[in-house]
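Participant: Sharing a model prediction with you, sequence too.
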Amino acid sequence: MEIKSTLINHSGQELKVVYWEGDPLADLEGKILQGVHAFCFYDGKLVLVKHPKSGWMPPGGGIEQGETYEQAIIREVKEEINMKVVSQALIGFQDIYEPGRIVRQTRSFCIVEP
């Protein structure tokens, strides 16, 4: 499945975004695997983070050097919602077409607990 969209970045530029199902490590040539976001569920409820500028979003952020995207999800969930990832499943990724580069971010489902 492929979903095409756009977003406005912090500089006010409109960027093309494409959401994909599948392996984010496939076809990485010319792309930067930079970020993760996790749709986290606890006790049947979706857990979100309220960002001052962006509004409500799933926990997520950058992948640190030497980290896998799975490790980055565990760290970001702990940092942003202070919960432990019990299980996680990759559901896909998005490519953001910035000027001069393509940035890839993963999307996952997670079960979390305090």
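Facilitator: Noted; the coordinates are in hand. Numbers count the residues shown, from 1 in each chain.

Participant: can we go C-alpha only for contacts and neighbour counts from here?
Facilitator: OK.

Participant: So the most far-flung residue of the chain relative to its centre versus C110, what's the distance?
Facilitator: Largest separation from the mean C-alpha position in the chain: D43, at 21.8 Å (C-alpha atoms, centre = their mean). Distance, D43 to C110, by C-alpha to C-alpha, to the nearest Å: 12 Å.

Participant: the strands in this structure, which residues?
Facilitator: Ranges of strands in the chain, per DSSP state E, are 2-8, 14-20, 31-42, 45-47, 49-51, 55-57, 60-62, 84-98, 101-113.

Participant: Quick one: distance of the second one to the chain centre.
Facilitator: On the basis of C-alpha atoms, centre = their mean, to the nearest Å, strand 14-20 is displaced by 13 Å from the centre of the chain it belongs to.

Participant: That one - contacts with which helices or strands?
Facilitator: strand 2-8, strand 84-98 (3 or more C-alpha pairs under 8 Å, 6 or more residues apart in numbering; DSSP states H and E).

Participant: how big is the angle separating that strand from strand 2-8?
Facilitator: Inter-element angle recorded for strand 14-20 and strand 2-8: 150 degrees (by axes from the mean of the first three to the mean of the last three C-alpha atoms, to 10 degrees).

Participant: try this one side by side with the last:
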Amino acid sequence: MHSSIYVDWGGHNVRLTWLPLHEIKDLKQVTSVHGYCFHEGKILQVHIKGRGFNNPGGHVDEGETPQEAFLREAYEEGYVKGTIQYLGAIEVSHEENPKFDSNGKYPLIGYQLYYRMDITECEPFKRENESTTRIWVEPEEIPYIMDDHAIAFHIIEEALQLGRKSSCKIG
């Protein structure tokens, strides 16, 4: 499903398009990594100062792969480790954004990569980074906890389907 929506991010008109399993060739266009982390049928949500509850995620540091960045962010924000599978990318286009700053920190077209994590280790929550708490949420309750756009909720469905496929393998 390639669906697009428009969102207002801080007064900027931005087009978001979900690209399932889309391979990003130029990693300089990856602006952030995010993911749905599953443990015992529930999804991890972390409360980030100033942003409310959301999935673990953040920017890719110099020298990191997107996968390494997501594993780091999941640990820093939720104190969890696990195995990950790539879900796809949200293309973030500023092509129709009259306020776009070509000298700013974001490209005209960038990508937010999404993963599914199956948690294998959950450590005590330490509040050492930007997250203030973590909670475990039933998948159907996510829209009532996380204040986000419609594509983020569609990605949950894809993450859940991937989990069902991987848990039903034969042979």
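Facilitator: Noted; the coordinates are in hand. None of these values were measured; they are calculated from a predicted model.

Participant: Reformat the helices and strands packed on strand 14-20 of structure 1 as CSV; add distance to Q71 of structure 1.
Facilitator: Below are these laid out as CSV (distance: least, C-alpha to C-alpha, whole Å):
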stretch, distance to Q71 of structure 1
strand 2-8, 26
strand 84-98, 10
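
Participant: Quick one, which of those gets closest to L25 of structure 1.
Facilitator: With C-alpha to C-alpha as the criterion, L25 of structure 1 lies closest to strand 84-98 of those, at 9.6 Å.

Participant: what packs against that closest one?
Facilitator: Looks like strand 84-98 of structure 1 contacts strand 14-20, helix 69-81, strand 101-113 (3+ C-alpha pairs under 8 Å, 6+ apart).

Participant: hmm, try it at 6 Å
Facilitator: Applying 3 or more C-alpha pairs under 6 Å, 6 or more residues apart in numbering; DSSP states H and E, one finds that strand 84-98 of structure 1 contacts strand 14-20, strand 101-113.

Participant: Report the inter-axis angle for the first one versus strand 84-98.
Facilitator: In this structure, strand 14-20 of structure 1 runs at an angle of 130 degrees to strand 84-98, with the same axes, to 10 degrees as the basis.

Participant: right, so the helices and strands packed on strand 14-20 of structure 1: which one is the most enclosed?
Facilitator: Among those, strand 84-98 has the highest mean neighbour count (mean count of other C-alpha atoms under 10 Å), at a mean of 18.

Participant: Please report how far the aligned residue in structure 1 for S32 of structure 2 lies from I73 of structure 1.
Facilitator: Taking TM-score structural alignment, S32 of structure 2 has G35 as its aligned residue in structure 1. Per C-alpha to C-alpha, G35 of structure 1 is found 9 Å from I73 of structure 1.

Participant: same question, D23 of structure 1
Facilitator: 16 Å.

Participant: Of these two, which one has the most company?
Facilitator: Between D23 of structure 1 and I73, counted using other C-alpha atoms under 10 Å, I73 has the larger neighbour count: 27 against 13.

Participant: List the residues that contact the aligned partner of the more buried one in structure 2.
Facilitator: Alignment note (TM-score structural alignment): I73 of structure 1 maps to F70 of structure 2. Neighbouring residues of F70 of structure 2 by C-alpha atoms under 6 Å, 6 or more residues apart in numbering: V33.
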